[in-house]
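1. need a 3D model of the following:
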Amino acid sequence: MIFCYIDESGTRDIPGNTSHYVLAGLSIPVSKWKQCEMEVQRVKAKYYLNDTEIHTGWMLWPILEQSKIEDFETLDQATRKYEVEKYRKSELLRLQTAKTQKQYHKTKKNYRHTRDDIHLTLDERKQFVLEIAKLIGSWSFCRLFAECVDKTHFKPAIAKLSVDEQAFEH
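-> The predicted structure is shown next:
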C-alpha cells in the first residue's frame, strides 16, 4: 500500500487570481511512513517547529518586521518571537481604521501564515527548507510528481474537465 500526500497551488477558477494551477504529490510506501515521519520531525525539532505544518512558500517569504527589530539575528529565539509579536500587535492596532480595513485583513492573514516561523531568520528558514528537501530527496523509495496547468491556454470546452480534474488525471 502507498500513502500519497497531494497539495495544490493556485486557484482552479478561470481566470481566477493565478495564471497557473499546480498539483503536486509525494507517494511513500506505508511501510516507510513512520521512518519518514520521524526523520522529518527530527529536522523540525532542530528548528523548534515541532507542531507546525510546513508551508514552504510562506517560510521563504521575508518577514519584514524582523528587519525593524534591532539586532534581530543576535537575539535568542524566545526574544525574537516576543519582539515580532509585540511589533505585529502594534501594527494591527494601527491598521484598525476604516481607511485601512483591506490592508488590515491582508496583514492579519500574512501574520497568521508566518506565525510559527517568526523566531527564525530568513537564512534559518531557507536552511530548514533545504534540509527538508535534501531529506526527501534521499528517500529512494518515494516518488514526487506534479502537474502544472497554464490556465491562459486551458480550454475547458475541449478538455471537458475542470482545471483541477485535468491536473489530477494527468
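
2. only C-alpha atoms for contact and neighbour calcs from this point on.
-> Fine.

3. quick check: longest helix of this protein.
-> Determined from DSSP state H, the single longest helix within the chain is helix 77-95.

4. and that one, what does it pack onto?
-> helix 64-67, helix 101-114 (3 or more Cα pairs under 8 Å, 6 or more residues apart in numbering; DSSP states H and E).

5. mind putting these into a markdown table with mean neighbour count and distance to A24?
-> Below are the helices and strands packed on helix 77-95 laid out as a markdown table (neighbours: other Cα atoms under 10 Å; distance: least, Cα to Cα, whole Å):
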| stretch | mean neighbour count | distance to A24 |
| --- | --- | --- |
| helix 64-67 | 15 | 29 |
| helix 101-114 | 14 | 20 |
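
6. one more, so I can put them side by side:
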Amino acid sequence: MAELITTVEPALLKRLVELEQEAFGCGGMNEWHLVPLMRHGRVFVSKQNDSVVGAVQYMRDWDKPELAYMVGVSVATAARGQGIGTELLAESIQQLFADNFTEVELTVAADNAAAVKVYREKLGFEVTGFRQNEYGQGQDRLVMMLIRERFIGTLKKK
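-> As a prediction, the model looks like this:
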C-alpha cells in the first residue's frame, strides 16, 4: 500500500537515502533532494513488516500544474520481482489523480526494457518523446506519459 509521507523523520529519511543509493549509486537522491520533495512534492513509500522497501517521488510541473513528474522510484533489492514497485506506482498515481492531477510523466533509460514494460503494459504509460543526453553524455531517456483516462482504462482491464 502506498503511504504518503507528510513529515520529515530522520530514520525514514536515512532509509530513503539507502534505497536511492542501492538503486542508483551516486546518481541516487540524498537528504538535500528528498527533504524538499517530502515538504513540497509528493513522496510515497511501500512497507513490508514496518520496513520501507519502496519509494516514489513526484513534483508538480510549473508550466503545466495538472502534470505530476515522477522524479524517481526505487525498490529494495531483496523486495524486487514481487510486484511491490508496480503496486506502489499504481496506488500513488491513483492518489495523484484523486488530487486533480490529470497526467503523470516520467523519463526512463531507453535500454531499461523491464521498467518500460511495466510502465506501458501494467500502468498504461505511452512513449511520447526521447531526450538525448538528459543526464549527461550517453544518458538518453525515453519520455513516457500517462493520462488519467488511460490509467483508469488500464485498471479496468485487470
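
7. drop the TM-score for these two in here.
-> Once superposed, the chains reach a TM-score of 0.23 (TM-score structural alignment, normalised by the length of structure 2), with 64 aligned residues with a Cα RMSD of 5.2 Å.

8. just the helices from structure 2, written as ranges.
-> 10-24, 31-40, 84-98, 113-117, 148-157.

9. turn those helices into TSV, columns for mean neighbour count and distance to S51 of structure 2.
-> Shown next, in TSV, are those (neighbours: other Cα under 10 Å; distance: least, Cα to Cα, whole Å):
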stretch	mean neighbour count	distance to S51 of structure 2
helix 10-24	16	9
helix 31-40	14	18
helix 84-98	20	13
helix 113-117	14	23
helix 148-157	14	27
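
10. redo these as JSON lines? Include distance to E3 of structure 2.
-> Shown next, in JSON lines, are those (distance: least, Cα to Cα, whole Å):
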{"stretch": "helix 10-24", "distance to E3 of structure 2": "12"}
{"stretch": "helix 31-40", "distance to E3 of structure 2": "12"}
{"stretch": "helix 84-98", "distance to E3 of structure 2": "8"}
{"stretch": "helix 113-117", "distance to E3 of structure 2": "22"}
{"stretch": "helix 148-157", "distance to E3 of structure 2": "20"}
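
11. closest to V52 of structure 2 out of these?
-> Ranking the helices of structure 2 by proximity to V52 of structure 2 (Cα to Cα) places helix 10-24 first, at 7.1 Å.

12. helices or strands up against that closest one?
-> helix 31-40, strand 51-60, strand 67-75.

13. let's see it at 7 Å
-> Secondary-structure packing of helix 10-24 of structure 2 (3 or more Cα pairs under 7 Å, 6 or more residues apart in numbering; DSSP states H and E): strand 67-75.

14. angle of the strand it packs on against strand 51-60?
-> Angle of strand 67-75 of structure 2 versus strand 51-60, following axes from the mean of the first three to the mean of the last three Cα atoms, to 10 degrees, is 160 degrees.

15. show residues contacting strand 67-75 of structure 2.
-> With contact meaning Cα atoms under 7 Å, 6 or more residues apart in numbering, strand 67-75 of structure 2 is reached by 19-20, 23, 53-61, 85, 101-106.

16. mind giving me the ChimeraX select for the residues you listed, buried ones only?
-> To isolate the buried members of the contacts of strand 67-75 of structure 2 in ChimeraX, using 16 or more other Cα atoms under 10 Å:
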select :19,20,23,53,54,55,56,57,58,59,60,85,101,102,103,104,105,106
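
17. quick revisit: and the helices and strands packed on helix 77-95 of structure 1 as CSV, adding distance to K126 of structure 1?
-> As requested, the helices and strands packed on helix 77-95 of structure 1 are exported to CSV (distance: least, Cα to Cα, whole Å):
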stretch, distance to K126 of structure 1
helix 64-67, 15
helix 101-114, 14
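
18. between these, which one is nearest to L93 of structure 1?
-> helix 101-114 (8.8 Å).

19. so the closest one versus helix 77-95, what angle?
-> Using the same axes, to 10 degrees: helix 101-114 of structure 1 against helix 77-95 is 170 degrees.

20. just checking, what packs against helix 101-114 of structure 1?
-> helix 56-59.

21. 8 Å - rerun?
-> helix 56-59, helix 77-95.

22. can you redo these as CSV with distance to A146 of structure 1 and mean neighbour count?
-> Formatted as CSV, those follow (distance: least, Cα to Cα, whole Å; neighbours: other Cα atoms under 10 Å):
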stretch, distance to A146 of structure 1, mean neighbour count
helix 56-59, 16, 15
helix 77-95, 35, 15
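
23. nearest to F145 of structure 1, of those?
-> Using Cα to Cα, these put helix 56-59 closest to F145 of structure 1, at 16.7 Å.
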